[in-house]
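Asker: only the shape, not the letters, is given here:
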């Protein structure tokens, strides 16, 4: 693996980790994981936050590539971006495996 590929993976992992770094975003992902999709309005009725705050969290998850949205005015429905979710799982698995190896050495 080249230094550039390693740096790219680290950057992507950090982006995913940042997106997962808020309890509401975790709640959003848990909600989406149990459904094929969910509408913004439905989420705003379930989650204890303002619609504008929900939109900010959805944008953070979308910018990280963990979810995707489909706009059908006047609604927006969201779902987990499966390809990127699988990539995130792989990067986190590799990261934690590498840390475990280091832990075994020390």
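Answerer: Received it, and whenever you're ready, just let me know what you need. As the structure is a computational prediction, the values presented were derived from the model and not from experiment.
Asker: contacts and neighbour counts: CA atoms only from here.
Answerer: OK.
Asker: how about the contacts made by residue 7?
Answerer: Contact partners of residue 7, counting by C-alpha atoms under 8 Å, 6 or more residues apart in numbering, are absent.
Asker: look up how far residue 45 lies from it.
Answerer: 40 Å (C-alpha to C-alpha, to the nearest Å).
Asker: so where do the strands sit in this protein?
Answerer: 38-39, 67-72, 75-80 (DSSP state E).
Asker: comparison target, given below:
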């Protein structure tokens, strides 16, 4: 499900958050699907439950998951409602495109990337 890299410079909670986002975006975690409890995931990954809780809190504040008291946390079905997150991601894409252009990536290669096509 989620793998941690202890040599990664990013904090563990960010790796967990990013791993869960990837699962949701790829469809591996469907809308309204229940996420593992904080304790279960902490046990599976052999880390402190507070680390999982921090990742879950941030995912909830970004609109990727929602919590129901006494029931657990669930993957959100409509993440599109968070306009500030969209703006933030669009800005990151602009920065990446600028860097790729600087490195000589052609417009055709960039378009292929946007379409999800393999480029060399």
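Answerer: Done, it's in. Worth saying up front: this structure is predicted, and the values here are computed from it rather than measured.
Asker: need the strands of structure 1 in JSON lines (columns: mean neighbour count and distance to residue 59 of structure 1).
Answerer: Shown next, in JSON lines, are these (neighbours: other C-alpha atoms under 10 Å; distance: least, C-alpha to C-alpha, whole Å):
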{"stretch": "strand 38-39", "mean neighbour count": "18", "distance to residue 59 of structure 1": "14"}
{"stretch": "strand 67-72", "mean neighbour count": "15", "distance to residue 59 of structure 1": "9"}
{"stretch": "strand 75-80", "mean neighbour count": "18", "distance to residue 59 of structure 1": "11"}
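Asker: tabulate the ones you listed (TSV), appending distance to residue 51 of structure 1.
Answerer: As requested, these are exported to TSV (distance: least, C-alpha to C-alpha, whole Å):
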stretch	distance to residue 51 of structure 1
strand 38-39	12
strand 67-72	16
strand 75-80	12
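Asker: now for the ones you listed, which one comes closest to residue 11 of structure 1?
Answerer: When the strands of structure 1 are compared for distance to residue 11 of structure 1 using C-alpha to C-alpha, the nearest one is strand 67-72, at 18.1 Å.
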